[in-house]
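**Q** Just to be clear, the model below is a prediction. Sequence and coordinates:
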Amino acid sequence: MGNKGAETRERLLEATQSLVEAVGYYGAGLNQVIADSGAPRGSLYFHFPGGKDQLVGESVRRAGQAISADLRTLAEASPGAADFVTGMLRHLGDRLEESGWSKGCPVATVALETAATSDALQQVCSQVYRSWEADLRARLAGRPDADDLAVTVLALVEGALLLARAHRDREPLERVGRQIAALLG
């Protein structure tokens, strides 16, 4: 694939990621993806012959990798697990607020809307969540309860993001951050 093809594919993925995160799987129509990306309609099916599920799956995977990269950067800059989680919540809260409360978790809406109806999308969402659990587990290494804590922290963060988005307020993130800090000691 040439540079132009790679650029077109990238624009399609960026448009899909932004739309899916803001309005969900069902709200992100292919016509809107094409309009937002500026890509020709034929490019969509050339780059994503599996259609919308392939396009959304790859955009979710890509968004998950971006969050993982952010988590690794935060982990390197954080002296302890509690500092890491506080930084993560601040970063996610900034991202959410700067987007006008439309960019919470890039996986949650797709998981909720499609996990029961699309095996392919359910697997992508599961893989992304498992990678985040692994990132958290690595930061909690050495603790006998690292596996349980990683899932607990992820669930608390996901719930806080949902509440912050629903309330259009960072307070749920701040409250959950304090509780996670206390939990991690």
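**A** Everything's here; your move. Numbers count the residues shown, from 1 in each chain.

**Q** From now on I want contacts and neighbour counts done on CA atoms only, so please keep to that.
**A** Will do.

**Q** Quick check, central residue of this protein?
**A** Closest residue to the average C-alpha location of the chain: Pro106 at 3.1 Å, with Cα atoms, centre = their mean.

**Q** take a look at this one as well, against the first:
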Amino acid sequence: MLDAAEQLVLDRGFDAMSVAAIAAGAGIGKGAVYLEFPGKNDILDALLQRGTARLRERVRNEIGEHPRLGDAYRASARALIEDPLMTAAFLDDRGVLGDHVIEVRDGRYRERHLGVVAWLRDLQDSERLDPEVDAEALALALSSATIGLLSAARLLGPLTAAQLDGAIDALGRMAASVEIG
């Protein structure tokens, strides 16, 4: 059901997607969708939660539980760029997520940012990151750089995978410059 919903969101956008189309795509009745999800917004929330878990799992499988900052940035940025739904979520893409991006007021974006700040502070506490670096400022800089990469092709014209990978590597090296050891 969620696979069908994700494909519809990516193909048509959330606003144009219907519960009936999800049911048809999943080969089930419309009522079965409503048994799982009270409404259409709940489906998108489930898709975004699943996407976030998918990104975390991919990054964890690639770099392990205690990565260095530069490696974590590279793996996270690559995973995000290769995931169209999560790219749309990261950019608040109304073409994909529709009015949902305006309606979300639950602080999830701030919560995600604070999670990165906490992780950076943990790196500082474990003496793996320069304690003089402002963790909140670094989290904002890394997020802003990622947003720039995700939207670069729209602003600069087509970019090759090699160009994006080179930019990710450069940002990973910059992030690594504040690591200790």
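**A** Nice, I can see it. Everything numeric in this text was worked out from a predicted model, so none of it was measured.

**Q** hang on, the earlier thing: now do the SS call for the residue nearest to the centre of the first structure.
**A** coil (DSSP: H, G, I helix; E, B strand; the rest coil).

**Q** how much space between it and Gly159 of the first structure?
**A** Distance, Pro106 of the first structure to Gly159 of the first structure, using Cα to Cα, to the nearest Å: 13 Å.

**Q** Please apply the same query to Pro172 of the first structure.
**A** According to Cα to Cα, Pro172 of the first structure stands 9 Å off from Gly159 of the first structure.

**Q** Between these two, tell me which one has more neighbours.
**A** For the pair Pro172 of the first structure and Gly159, the greater number of neighbours falls to Pro172 (22 against 17), based on other Cα atoms under 10 Å.

**Q** That one contacts Arg165, correct?
**A** No - when contacts are counted by Cα atoms under 8 Å, Pro172 of the first structure is not listed as touching Arg165 (9.3 Å).

**Q** which residues sit in contact with Phe90 of the second structure?
**A** Ile147 (Cα atoms under 8 Å, 6 or more residues apart in numbering).

**Q** Give me the mean distance between the top helix by length along the second structure and the first structure.
**A** Assignment by DSSP state H gives helix 40-63 as the longest helix of the second structure. Overlaying the first structure shows helix 40-63 of the second structure at a mean distance of 1.9 Å from the equivalent residues (mean Cα distance after the TM-score superposition for the first structure).

**Q** other SSEs contacting that helix?
**A** Other elements packing on helix 40-63 of the second structure under the criterion 3 or more Cα pairs under 8 Å, 6 or more residues apart in numbering; DSSP states H and E are helix 2-12, helix 69-81, helix 84-90.

**Q** Looking at those, which is nearest to Gly115 of the second structure?
**A** Of all those, helix 69-81 sits nearest to Gly115 of the second structure, with 13.9 Å by Cα to Cα.

**Q** who's in contact with the closest one?
**A** With contact meaning Cα under 8 Å, 6+ apart, helix 69-81 of the second structure is reached by 55, 58-59, 62-63, 86-87, 129, 142, 146, 150, 165, 168-169, 171-176, 179.

**Q** Just the buried residues out of those residues, in PyMOL syntax.
**A** Filtering the contacts of helix 69-81 of the second structure down to the buried ones (16 or more other Cα atoms under 10 Å) takes a single PyMOL command:
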select buried, resi 55+58+59+86+87+129+142+146+150+165+168+169+171+172+173+175+176+179
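
**Q** circling back: any idea how far the residue nearest to the centre of the first structure lies from Gln17 of the first structure?
**A** To Gln17 of the first structure, Pro106 of the first structure is 8 Å away according to Cα to Cα.

**Q** Just confirm the residue nearest to the centre of the first structure contacts Val60, I think it does.
**A** Yes - taking Cα under 8 Å as the definition, Pro106 of the first structure is a contact partner of Val60 at 6.4 Å.
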